[in-house]
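Novice: Mind looking at a prediction? Sequence and model below.
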Amino acid sequence: MIDWILPLALIISGLLFGVIGEKFIFKRLKLFASKKNIPGSEIIFKSLQRMPFIWFVLAGFLGAIISAPLKPDIINLLQKIITVAFLFSVTLVLARLTAGFVILYTHRTEGVTASLISNVAKTAVLVLGTLILLQTVGIQITPIVTTLGIGGIAVGLALQDTLANLFSGFYLILSKQVKTGDYVKLDSGHEGYITDITWRNTTIKEFSNNVIIVPNSKLASAIFTNYHLPVKEITLTMNVGVSYDSDLEQVERITVEVAKEVMQEIAPELTANEPYIRFHTFGDFSIDFTLYMRVSEYFDQRIGKHLFVKKLHKRYQQAGISIPFPVRDVYVQNNND
């Protein structure tokens, strides 16, 4: 029993240090990094979640195994198990770090991320780490890689649709036809913001908060409009008509002034792009023209039209400019016998 006192003490010490490291030291370091706004700290601490406790426990067990009165072959086997567990935990941390920093990089360069890229990067690190782990414990990985290559052909034939969606997702991202955050309208009539591109499908969130699930292969071959390409800013157009007795110079001036007011409210960064109108039709009841003004993105057209109609109607009333509506005279003939 005396020979087992030190191993038990090392195991208990590992557990205690693991709890202390996880509950106190790790949390204090996380809080310190959060206050200092250290770049990437959130990803690092999220990747290390629960790992300090596991590593301290593994260290305690390793010390106990070395100091325990066990046979050499049993000690060797247990050391291999501890080594495998430690290498797997390190691989998991590296996979989390890789996925987290890929998301951070794509977010900074493109605006919003697609989980497909981060998941593929995470999977690649896990596979590579597993192969290194097997090689470390003395397992030959060459036959495994060969078997996986042959088996991959059969799996590929069985999962053609899945692989088609996977590669279509890569195509959509790499070709930059769409990315998460873009506002798109499909040829089926559905429209909304792309929220994610996964290994199998693309999710589109409508204005009503409904989610549309589109397989990547279908989206890659579909006809759709991306309202964020080549830029998010678009031109809002409004058709208006004024009566024939209106002063067209006054109409143009007031209309442009109202459009500038609207732009100042919803897109102040675009006010350098002067709004303008173009008269184009002598209609049956009015002289018709179209207003052109820039807004920040496709969705801003709704609020832009709303504000423009309210403000223009008020200004036209103040200036005595009328917007005519169709009038029909009906004659009723009464035939008395």
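Specialist: That came through, no problem. Numbers count the residues shown, from 1 in each chain.
Novice: okay, CA-based contacts and neighbour counts for the rest of this
Specialist: Fine.
Novice: Tell me where the chain has strands.
Specialist: Under the criterion DSSP state E, the chain contains strands at 183-186, 191-197, 201-205, 211-215, 224-226, 234-242, 276-282, 287-295.
Novice: how about these in TSV, adding mean neighbour count and distance to residue 64?
Specialist: Compiled in TSV, the strands of the chain are given as follows (neighbours: other Cα atoms under 10 Å; distance: least, Cα to Cα, whole Å):
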stretch	mean neighbour count	distance to residue 64
strand 183-186	19	59
strand 191-197	21	48
strand 201-205	22	50
strand 211-215	16	53
strand 224-226	17	62
strand 234-242	17	68
strand 276-282	14	81
strand 287-295	20	69
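Novice: second one coming, line it up with the first:
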Amino acid sequence: MSTNLFNEWPWQDIVMVAGFIVFLFLTRWIAGVLINRLFREKGSVQKAALSLINWVVFNGLLLFVIFYFSDSAWLLYPLFTIGQVDITLFLIIIAVLIITFAYRLSNILNEHLLPFFFERHHLDKGIQFTMERVVHYIIMVVAVLVSLTTVGIDLSALTVFAGVLGVGIGFGMQNIASNFISGLILLFERPIKVGDRVLIDDVIGDVEKISMRATVVRTLENEHIINPNSYFLEEKVVNRSFADPRLRLTIPIGVAYGTDVQKVKRILLVVAELARQENSFVLESPAPFVNFKGFGDSSLDFELFLWISNPKEVIRMKSELNFSIYEQLNENGIEIPFPQRDLHIKSAPESLLKGHQEDS
């Protein structure tokens, strides 16, 4: 009986499938060699071509199954029904091919082709991320609509489903829908964008990613804060990179009473000039300014105002300025005072002292 079962196997089909698999991988190898020879330097065009070939090779087997077994009953057997359309394995494979091709096309555009456009037009990181997301969403939505139409599903028949989905969103998916719409607003209105330095609840971080539901902010300690997109529209967020990335640093300094205040002013301006010469992001205009803040309890209080063009350099720049100010004040013999308190002791009345002596 086992011999009869062995003889009943569709050996011709098995050999054809195996042979086609070998053909696919051989074609992939030959195409890879040709592309590497055509593009000596490994660039985006070469990577895009290889990515597309990989999709064709690894999905070629599905295409082969569709055409070779197009008359087979199992391929056209109705699995379930949507409306008046019988969904078969053949239709499912077609839909999968369309969606996977669209996803691969989106990756090729975003990873290999759009960077040429971004570099040529000098677009900032936030605009790049927005364009990448918009291109991806458009391609995938079109792919889903085309795949549904291809399998014979009337899109108008989905209105009932859309109504049910709308009720579900209204009751159980309010937060998800709100965050998704907030994400779209963030991408287009751009109150924050990828690469911005923001201040959230006194925590400084850089916006790394704006996804469909949440925004990822990486702090200076390399921790990741994941906030819902709606947070950035409903709560107060300080964006140090919004519109004008310039930022004013304020460095407080206290010197001892009796110090030549004009000399202090000259020293602080020298510190600012040295910082400008050593760091390209320190701005010459607006010019540095020394503010004589007032008369403190133990010191004469000054502030050095300095403008920088890169908000990400705030902490390092403040530290460098403090080092430089301390060195310059020491070299010029200017004292940075400690807090001082005067204690006045009054003598006791003579009558109390006399009474104490008599008691003893």
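Specialist: Nice, I can see it. As the structure is a computational prediction, the values presented were derived from the model and not from experiment.
Novice: could you dump the strands of structure 1 to a markdown table with distance to residue 133 of structure 1?
Specialist: Converted to a markdown table, the strands of structure 1 look like this (distance: least, Cα to Cα, whole Å):
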| stretch | distance to residue 133 of structure 1 |
| --- | --- |
| strand 183-186 | 44 |
| strand 191-197 | 31 |
| strand 201-205 | 33 |
| strand 211-215 | 36 |
| strand 224-226 | 45 |
| strand 234-242 | 53 |
| strand 276-282 | 67 |
| strand 287-295 | 55 |
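Novice: Indicate which one of those is closest to residue 33 of structure 1.
Specialist: When the strands of structure 1 are compared by Cα to Cα, strand 191-197 sits nearest residue 33 of structure 1, at 29.3 Å.
Novice: so where is that closest one in structure 2?
Specialist: Counting by TM-score structural alignment, strand 191-197 of structure 1 pairs with residues 204-210 of structure 2.
Novice: Check the mean deviation of that stretch from structure 1.
Specialist: Stretch 204-210 of structure 2, aligned to structure 1 and superposed, deviates on average by 1.9 Å (mean Cα distance after the TM-score superposition for structure 1).
Novice: hmm, who's touching that stretch?
Specialist: 183, 187, 192-199, 215-220, 229 (Cα atoms under 8 Å, 6 or more residues apart in numbering).
Novice: let's go with 10 Å and repeat that
Specialist: Residues outside stretch 204-210 of structure 2 that contact it (Cα atoms under 10 Å, 6 or more residues apart in numbering): 126, 129-130, 133, 183-184, 186-187, 192-199, 215-229, 238-241, 312.
Novice: same deal with stretch 74-87 of structure 2?
Specialist: 65-66, 69-70, 88-93, 151-154, 157-158.
Novice: try it again with 6 Å
Specialist: 88-90 (Cα atoms under 6 Å, 6 or more residues apart in numbering).
Novice: JSON lines please, covering the residues you listed and showing neighbour count and distance to residue 261 of structure 2.
Specialist: Formatted as JSON lines, these follow (neighbours: other Cα atoms under 10 Å; distance: Cα to Cα, whole Å):
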{"residue": "88", "neighbour count": "17", "distance to residue 261 of structure 2": "88"}
{"residue": "89", "neighbour count": "17", "distance to residue 261 of structure 2": "86"}
{"residue": "90", "neighbour count": "20", "distance to residue 261 of structure 2": "86"}
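Novice: Using JSON lines, lay out those together with distance to residue 170 of structure 2.
Specialist: Putting those into JSON lines (distance: Cα to Cα, whole Å) gives the following:
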{"residue": "88", "distance to residue 170 of structure 2": "34"}
{"residue": "89", "distance to residue 170 of structure 2": "34"}
{"residue": "90", "distance to residue 170 of structure 2": "36"}
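Novice: so of those residues, which ones are in helices?
Specialist: Among the contacts of stretch 74-87 of structure 2, the members falling in helices are 89-90 (criterion: DSSP state H).
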